[in-house]
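A.B. asks: Here is a sequence with its predicted model. Questions after.
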Amino acid sequence: MPVSDSASWYRLWGKRVLDLAVAVPAAVLTLPLLLGAVGLLALQNRGAVLFRQLRPGRHGALFTLYKLQTMSDARDEAGHLLPDAQRLTRLGRWLRASSLDELPQLWNVVRGELSLVGPRPLLPQYLPLYSPRQARRHEVKPGITGWAQVNGRNALAWEQKFEFDVWYVDHVSLALDLRILLLTVRRVLGAQGISAPGQATTEAFTGSPSALTHLLHDAFYQFHPSAGAFTQAGDFRGRRAGPRSFGAGPANQRSPAHVGADWFLRRPGSGQPYHSRPAVLGQRGGS
């Protein structure tokens, strides 16, 4: 969508100014709270107080995210970590409810890896599972809070979260960021949406149907390289499929891979098949 001059300036410069103007004073003011939480965690976790994990930032670039460690490292007899609900300590549950476990991320904001407001940084293994639309959430820096967080947080389904994230990417502005920050304060005080229903945290993302079709497409051409072009596929004539990189371009830059029926793989977002006739595996032009 078209971006106004004021919105463009805010994206390029104003957002970073806001981040530093809020994060630096907030880090100083909340230091006593952080030190108190660190002291309690050190006693409970025998010295383990900081959680570090690689997360994807803008354009998928990895950085180290910092949080207070709210779970133990308890494992079963086979050496596997126990479920989150069993590892989440009483102190950790309170830190999550109050969002104090997020305070170390102010350092990520000062370093320029996070923004105060943006889509939450998720796990790197989710990157190949996104549909092209969902992958747009990485067009901006991730944030400590975001539009999805003030509209349900972990109580939302993954697809709902991603729709909120993409909407935010298209509507970034100073007014929206200030609104999200104010709503965040309200939600933190009300301890709303901390976990998914029936879960201690939230369920892992395993992919959406629209993203799965692209993964099947890539796998098909990896094992059937001779199926490159469908002569009846219009713009796809003479093209061969290659591995789809993260954040790939429009769907009309990739060849279709039909397996048995038109409906199996469709253009993302359109609901229309790539062409009118199903192709036979390993053949060109559906012949």
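C.D. replies: Thanks, I have it. Residues are numbered from 1 along each chain as shown.
A.B. asks: Every contact and neighbour count from this point should use C-alpha atoms.
C.D. replies: Will do.
A.B. asks: Would you mind measuring from residue 82 to residue 164?
C.D. replies: To residue 164, residue 82 is 31 Å away according to CA to CA, to the nearest Å.
A.B. asks: Look at these two and report which has more neighbours.
C.D. replies: residue 164 (19 against 15; other CA atoms under 10 Å).
A.B. asks: so when I look at the more buried one, I'm seeing a helix, right?
C.D. replies: Yes: under DSSP: H, G, I helix; E, B strand; the rest coil, residue 164 falls within a helix.
A.B. asks: Skipping adjacent residues, who's closest to residue 158 in space?
C.D. replies: For residue 158, ignoring the flanking residues on the chain, the nearest one in space by CA to CA, 6 or more residues apart in numbering is residue 205 at 6.8 Å.
A.B. asks: My guess is the one you found contacts residue 159. True?
C.D. replies: No: shown here, residue 205 and residue 159 do not form a contact pair, counting by CA atoms under 8 Å, at 9.5 Å.
A.B. asks: before we move on, the earlier item: and what about the residue nearest to residue 158, helix, strand or coil?
C.D. replies: Note that with three-state DSSP, the state of residue 205 is coil.
A.B. asks: burial of it, as a residue count?
C.D. replies: 15.
A.B. asks: Could you tell me how far it is located from residue 56?
C.D. replies: Residue 205 is 15 Å from residue 56, where distance means CA to CA.
A.B. asks: next one: residue 166
C.D. replies: Counting by CA to CA, the gap from residue 166 to residue 56 is 16 Å.
A.B. asks: now residue 38
C.D. replies: Where residue 56 is concerned, residue 38 sits at a distance of 26 Å (CA to CA).
A.B. asks: Among the two, which residue is more densely surrounded?
C.D. replies: Set side by side, residue 38 and residue 56 show more neighbours around residue 56, with 23 against 19, by other CA under 10 Å.
A.B. asks: unless I'm mixing things up, that one is touching residue 123, no?
C.D. replies: Yes: applying CA under 8 Å, one finds residue 56 in contact with residue 123, separated by 6.9 Å.
A.B. asks: where do the helices sit along the stretch 151-287 of the chain?
C.D. replies: Assigned helices in the stretch 151-287 of the chain, in chain order: 158-171, 174-190, 209-223 (criterion: DSSP state H, counting those that start in this stretch).
A.B. asks: Second structure for comparison follows:
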Amino acid sequence: MYKHVTKNYIDIILGILIFIILIPFLILISILVFFSMGSPVFFKQERIGKNNKPFIMYKFRTMREPREGENRLLSDASRVTKVGAFLRKTSLDELPEIINVIKGDMSLVGPRPLLDLHLELFDEHQKRRHEVKPGMTGLAQVMGRQSLTFKQRTDLDIEYVKNLNFCLDVKIIFKTFLVVCGADGIKTGQKIEEVDDLGILDLLEKKDKENTKK
């Protein structure tokens, strides 16, 4: 029952309460981002939701715009600003995702939302991570975060889907506070090749070449 009804109600009710509490912080961070990086303040990107349905995810902007000749996805590590690095280290860049929770696109707890290119690389078993709504935090985020390879994160996501229950969500939320306070597993400006064991880098480079030929 928790999987289908209660979890959704909890997300919406807590999401609204958390949003109200966060309003002053959202305003302050918006001002900080604007004066350090200019407009836009928010980073919006299409991600994969439950049952592979796409949605627009909101985050605070942490990177400068690509310079001429830079690929937007492949140059992530070099485009993170000092303010952006601070927001990522403290996970403050992810606060606007509470809007996605209220809208029903995301849950407070679940597998992190990914780009649609992952669907080209995942097998049917790995796609099981999309049987639930993506979350602001998840099992992989409290079990190693960015120190884990992509496959390791996916395995933990599937483990979460298989064992989804209220107590597990509460445990993950509690551990998230401990992880964020300790900044454990956060590697700002991390390069894709450090953790890519799915072939995402090869796929990105392939798409980049295809776009260059057009």
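C.D. replies: It's in. Quantities reported herein were computed from a predicted structural model and do not represent experimental measurements.
A.B. asks: Between the helices of the stretch 151-287 of structure 1, which one is closest to residue 16 of structure 1.
C.D. replies: The closest of those to residue 16 of structure 1 is helix 174-190. By CA to CA, the value is 10.9 Å.
A.B. asks: Read off where stretch 19-35 of structure 2 ends up in structure 1.
C.D. replies: Aligned by TM-score structural alignment, stretch 19-35 of structure 2 falls on residues 27-43 of structure 1.
A.B. asks: Kindly report the same for stretch 152-161 of structure 2.
C.D. replies: The aligned range for stretch 152-161 of structure 2 in structure 1 is 160-169, by TM-score structural alignment.
A.B. asks: ok, and residue 207 of structure 2, which helix or strand is that part of?
C.D. replies: helix 200-213 (DSSP states H and E).
A.B. asks: what distance separates that helix from the middle of the whole chain?
C.D. replies: On the basis of CA atoms, centre = their mean, to the nearest Å, helix 200-213 of structure 2 sits 22 Å off its chain's mean C-alpha point.
A.B. asks: Quick one: distance of the helix or strand containing residue 42 of structure 1 to the chain centre.
C.D. replies: Under the criterion of DSSP H and E, residue 42 of structure 1 resides in helix 31-44. Put simply, helix 31-44 of structure 1 sits 29 Å off its chain's centre (CA atoms, centre = their mean).
A.B. asks: buried ones in that helix?
C.D. replies: With burial defined by 16 or more other CA atoms under 10 Å, the residues of helix 31-44 of structure 1 counted as buried are 34, 37-38, 41.
A.B. asks: which one of those is nearest residue 74 of structure 1?
C.D. replies: Using CA to CA, residue 41 is the member of the buried residues of helix 31-44 of structure 1 that sits closest to residue 74 of structure 1, with 15.4 Å.
A.B. asks: what's the distance between that closest one and residue 184 of structure 1?
C.D. replies: From residue 41 of structure 1 across to residue 184 of structure 1, the span is 25 Å (CA to CA).
A.B. asks: Helices along the stretch 1-150 of structure 1, start to end?
C.D. replies: With DSSP H, counting those that start in this stretch, the ranges of helices along the stretch 1-150 of structure 1 come out as 5-9, 15-29, 31-44, 84-87, 90-98, 105-110.
A.B. asks: what's the angle from the fifth one to helix 174-190?
C.D. replies: When axes from the mean of the first three to the mean of the last three CA atoms, to 10 degrees is applied, the directions of helix 90-98 of structure 1 and helix 174-190 differ by 140 degrees.
A.B. asks: try the longest one
C.D. replies: Angular relation of helix 15-29 of structure 1 and helix 174-190 on a 0 to 180 degree scale: 30 degrees, by the same axes, to 10 degrees.
A.B. asks: mean distance, helix 15-29 of structure 1 to its aligned residues in structure 2?
C.D. replies: Once fitted to structure 2, helix 15-29 of structure 1 is off its aligned match by 1.3 Å on average (mean CA distance after the TM-score superposition for structure 1).
A.B. asks: Tell me the buried residues in that helix?
C.D. replies: 15-16, 18-20, 23, 27.
A.B. asks: do stretch 81-91 of structure 1 as well
C.D. replies: With burial defined by 16+ other CA under 10 Å, the residues of stretch 81-91 of structure 1 counted as buried are 84, 87-89, 91.
A.B. asks: Identify the farthest-apart pair in those residues.
C.D. replies: 84 and 91 (14.0 Å).
A.B. asks: How many neighbouring residues does residue 5 of structure 2 have?
C.D. replies: By the criterion of other CA under 10 Å, residue 5 of structure 2 has 9 neighbours.
A.B. asks: What does it correspond to in structure 1?
C.D. replies: Alignment note (TM-score structural alignment): residue 5 of structure 2 maps to residue 13 of structure 1.
A.B. asks: Let me know the distance separating its match from residue 108 of structure 1.
C.D. replies: Noted for residue 13 of structure 1: a distance of 18 Å to residue 108 of structure 1, by CA to CA.
A.B. asks: Please name the spatially closest residue to the residue sitting nearest the centre point of structure 1 (chain neighbours excluded).
C.D. replies: Centroid-nearest residue in structure 1, with CA atoms, centre = their mean: residue 122, separated by 4.5 Å. Distances taken as CA to CA, 6+ apart place residue 55 nearest to residue 122 of structure 1, at 6.0 Å, with adjacent residues excluded.
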